[in-house]
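*Asks:* here is a sequence together with a model predicted from it:
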Amino acid sequence: MSGLLGVAVLGAGHMGADHIRRLDRRVSGARVAAVADPDTERAKEAVAGIDGVLVHAETQAALDAPGVEAVVIASPGEAHEEALLAAFARGLPVLCEKPMVPDSAGALRVVEAEARLGRRLAQIGFMRRYDTEYRELKLLLDGGRLGRPLMLHCVHRNVSSPPDFTSAMLVNSSVSHEIDAARWLLGQELTAVTVLRPRPSGGAPAGLLDPQFVVFETDGGALVDVEVFVNCGFGYEVRCEAVCEAGSARIGEARTMTVTRAGGAGQEVPQDCLVRFADAYDREVRAWVDATRRGRVTGASAWDGYAASVVAEAGVRALETGVRTVVETAPRPAPHSPA
């Protein structure tokens, strides 16, 4: 591919607008060719100042727009299956934000549709795989210097949740990142999940079970626990500690400027994922563009997207029943080998 990769961005909300800016300003080798969003005024605002972008209300129109060679899906999760299948039908490579598809049945349909093509087209946007600290931890664990991993302790906190956020979404939206990170870091599958529910925080909206404590078991005998707290009130925090036979390693500690004044000191706390993982998003999209221009697909696969959905569904059942729930995964079709 000699020219710039023409990309259609589906969704012009918070995440979609961020990807539009990223493709236009921070990633070489690509250009925004089209944008689709039911709110066309929002889409026009997101592409203001970018020449040659076609704005559409419908996904299909954007995919068929002149110059479109690849797709970024940043629309709401319930729209992802239709968009992925439409991209597959056109042979277009896709970077799809998580969740790939919220329900495991729909996610499996996407996996099977891609398998029928005989080649990968989809990369799923689990950006932590591109974060410097997560990559360093992955290399350390794979190198074996600390021995066999025994436990992962994870923290996932947000300032506040959106108005329509539900108790189930703490697991199937927020913790989905930890689900993928644990599978990737450990090289193990998650086989069972238990969800414990402390007394809800006074800062949580009425009826929202927040925080939650999620425990995963793996097929390698490790345990993964996640404290998820989406209305902590003070900032966005993501931390992970791997405890192994011969040592431990911890990532996610604050690496921000410390300000000292008036007899005290303080550090800035990121307020959302687009700040904390800005570099990771840049690396992810840059790697996707570079691979697509070479005719390749790398990163988290559609199977990884399915695995996150099926584990999250088991987690929601565990939340609702209070019972340890076994993860039941469909057979894995070719060409979905580990990323």
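*Replies:* Received, thanks. Everything numeric here is computed off the predicted structure, so don't read it as measured data.
*Asks:* when you work out contacts or count neighbours from here on, use the C-alpha atoms and nothing else.
*Replies:* OK.
*Asks:* and the strands in the stretch 51-200 of the chain?
*Replies:* 54-56, 70-73, 94-97, 122-125, 149-157, 190-196 (DSSP state E, counting those that start in this stretch).
*Asks:* what's the closest of the ones you listed to residue 136?
*Replies:* Proximity of the strands of the stretch 51-200 of the chain to residue 136 was assessed by CA to CA; the nearest stretch is strand 149-157, lying at 15.0 Å.
*Asks:* who are the packing partners of that closest one?
*Replies:* Applying 3 or more CA pairs under 8 Å, 6 or more residues apart in numbering; DSSP states H and E, one finds that strand 149-157 contacts helix 176-186, strand 223-229, strand 237-244.
*Asks:* tilt between the second one and strand 149-157?
*Replies:* Going back to what we said before, that points to strand 223-229. Interaxial angle of strand 223-229 relative to strand 149-157 (axes from the mean of the first three to the mean of the last three CA atoms, to 10 degrees): 10 degrees.
*Asks:* one more: the last one?
*Replies:* Here the directions of strand 237-244 and strand 149-157 differ by 170 degrees (the same axes, to 10 degrees).
*Asks:* ok, structure two:
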Amino acid sequence: MKSGNKTSSADFIVLGLLSRTNAHMFSLAVILLAFIAALSGNALLIFLIQLDSSLHTPMYFFLSQLAFVDICQTLIIVPKMSADFLTPGNPISPTGCGTQIFLTLTMGAAECLLLAVMAYDRYVAICNPLKYSIILSQRVCLSLAGGVWIGALGDALIHTVYTMYLPYCGSKAIDHFFCESPALLKLSCSDTSLYETLVFMSGIVLLLIPSSIILASYTCILSTVLKMKSTKGQQKALATCSSHMTVVGLFYGAAIFMYMRPSAYHSPEQDKIVSLFYTIVTPVLNPLIYSLRNRDVLGALRKLAGKYRVIQKN
């Protein structure tokens, strides 16, 4: 391996998502716009939740956690991907690659678990509203959030250690736009079947079980909503549920497609496109779908804008 920078034999080269052509320059510009939208949308959401006391509820507590995850995920992926596009052949050390795997897996696992917790929160709020404050007390919310992060960190640590201790022979060129376990497995010269079984088992725990909880929660929610006498209320609830399920389906569908298929069925082109959904697309959509269409959040935003106008006049 040769590049403009010094590259040790242990370093990896991330080949990237795009080639250096005019068409791909446009694609990079779109990705950077999505990056800015994800950062600004999620940061605004966290700011509003912290600022407005009316948003200090379990629902918005978990939404702020999700927004934090989305900000971290885009910061881990997009700046390095952009730098690799502008300066091809940049090496990444095993430590740097392992760090990126650990952080992306932590944020991905946290989002898997958080989405299930958020669906349960909505189930309790709509199907058992009288006991909502008791079932989801502050202590319970903190415990759930703690469980999400402990589970995510533990899962990421196991996979990172296993992936980085595999022997890598020959080419160190990763045909992907960031260090991700399935892409690195293709470079290993050892039998990875045992690790693939571990990945599949993790997929059951972090993908299939949470997505089943979400599906069951929204089924109960829809059942309750359809019993409402208000047609307008039904339409609003159905629109909200369908938009939530669309984003959840994109995230879990892409993650299941990526992590629960045998490595023999992976292709670099497919993996790159699929990875875009849970690293860039959903962080852009989450604040729009979950919050910025929400009446409470929009009300907090109007109050903030009103305060800003008063300050400007004075």
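*Replies:* Arrived safely, thanks for sending. Because the structure is a prediction, the values reported are computed rather than measured.
*Asks:* where does the TM-score land?
*Replies:* Here the TM-score for the pair of chains, by TM-score structural alignment, normalised by the length of the second structure, is 0.28; 142 aligned residues with a CA RMSD of 6.2 Å.
*Asks:* one step back: same list, the helices and strands packed on strand 149-157 of the first structure, but as CSV with distance to residue 62 of the first structure and mean neighbour count please.
*Replies:* Shown next, in CSV, are those (distance: least, CA to CA, whole Å; neighbours: other CA atoms under 10 Å):
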stretch, distance to residue 62 of the first structure, mean neighbour count
helix 176-186, 28, 22
strand 223-229, 36, 22
strand 237-244, 35, 20
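*Asks:* which of these sits closest to residue 169 of the first structure?
*Replies:* Among those, helix 176-186 sits nearest to residue 169 of the first structure (CA to CA), with 9.3 Å.
*Asks:* what's the angle between the closest one and strand 190-196?
*Replies:* Going by the same axes, to 10 degrees, helix 176-186 of the first structure makes 140 degrees with strand 190-196.
*Asks:* re the thing from before, can I get the strands of the stretch 51-200 of the first structure in a markdown table including distance to residue 184 of the first structure and mean neighbour count?
*Replies:* Output for these, formatted as a markdown table (distance: least, CA to CA, whole Å; neighbours: other CA under 10 Å):
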| stretch | distance to residue 184 of the first structure | mean neighbour count |
| --- | --- | --- |
| strand 54-56 | 36 | 20 |
| strand 70-73 | 22 | 27 |
| strand 94-97 | 17 | 26 |
| strand 122-125 | 13 | 26 |
| strand 149-157 | 12 | 21 |
| strand 190-196 | 11 | 22 |
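*Asks:* what's the closest of the ones you listed to residue 141 of the first structure?
*Replies:* Nearest to residue 141 of the first structure, of all the strands of the stretch 51-200 of the first structure, is strand 149-157, at 7.4 Å by CA to CA.
*Asks:* re the thing from before, mind checking which of the helices and strands packed on strand 149-157 of the first structure is nearest residue 85 of the first structure?
*Replies:* Closest to residue 85 of the first structure of those, according to CA to CA: helix 176-186, at 22.0 Å.
*Asks:* wait, which of the helices and strands packed on strand 149-157 of the first structure is closest to residue 276 of the first structure?
*Replies:* Nearest to residue 276 of the first structure among those is strand 237-244; the distance by CA to CA comes to 8.1 Å.
*Asks:* same for the closest one, what does it pack against?
*Replies:* Checking 3+ CA pairs under 8 Å, 6+ apart, strand 237-244 of the first structure ends up next to strand 149-157, strand 247-251.
*Asks:* what comes up buried for the shortest one?
*Replies:* For strand 247-251 of the first structure, a neighbour-count test (16 or more other CA atoms under 10 Å) marks 248, 250-251 as buried.
*Asks:* show me what contacts residue 216 of the first structure?
*Replies:* Applying CA atoms under 8 Å, 6 or more residues apart in numbering, we find residue 216 of the first structure in contact with 190-194, 223-225.
*Asks:* now those residues in a markdown table, please, with extra columns for distance to residue 239 of the first structure.
*Replies:* Output for the contacts of residue 216 of the first structure, formatted as a markdown table (distance: CA to CA, whole Å):
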| residue | distance to residue 239 of the first structure |
| --- | --- |
| 190 | 19 |
| 191 | 22 |
| 192 | 22 |
| 193 | 20 |
| 194 | 20 |
| 223 | 16 |
| 224 | 13 |
| 225 | 12 |
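*Asks:* of all those, which two lie farthest apart?
*Replies:* 191 and 225 (13.4 Å).
*Asks:* related to what we said a few turns ago, in a markdown table: the helices and strands packed on strand 149-157 of the first structure, plus distance to residue 290 of the first structure.
*Replies:* Listed next are those as a markdown table, based on distance: least, CA to CA, whole Å:
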| stretch | distance to residue 290 of the first structure |
| --- | --- |
| helix 176-186 | 22 |
| strand 223-229 | 33 |
| strand 237-244 | 28 |
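*Asks:* ok, which of those comes nearest residue 19 of the first structure?
*Replies:* Of all these, the one in closest proximity to residue 19 of the first structure, counting by CA to CA, is helix 176-186 (18.5 Å).
*Asks:* in the longest helix seen in the second structure, which residues are buried?
*Replies:* Secondary structure assigned by DSSP state H gives helix 94-127 as the longest helix of the second structure. Neighbour-count burial for helix 94-127 of the second structure, counted by 16+ other CA under 10 Å, picks out 97-127.
*Asks:* that one packs against which elements?
*Replies:* Where contact means 3+ CA pairs under 8 Å, 6+ apart, helix 94-127 of the second structure is packed against helix 58-86, helix 132-135, helix 138-164, helix 209-226.
*Asks:* distance from the helix or strand that the last one is followed by to the middle of the chain?
*Replies:* As assigned by DSSP states H and E, the chain's next helix or strand after helix 209-226 of the second structure is helix 231-259. Helix 231-259 of the second structure sits 15 Å away from the centroid of its parent chain (CA atoms, centre = their mean, to the nearest Å).
*Asks:* thank you, goodbye.
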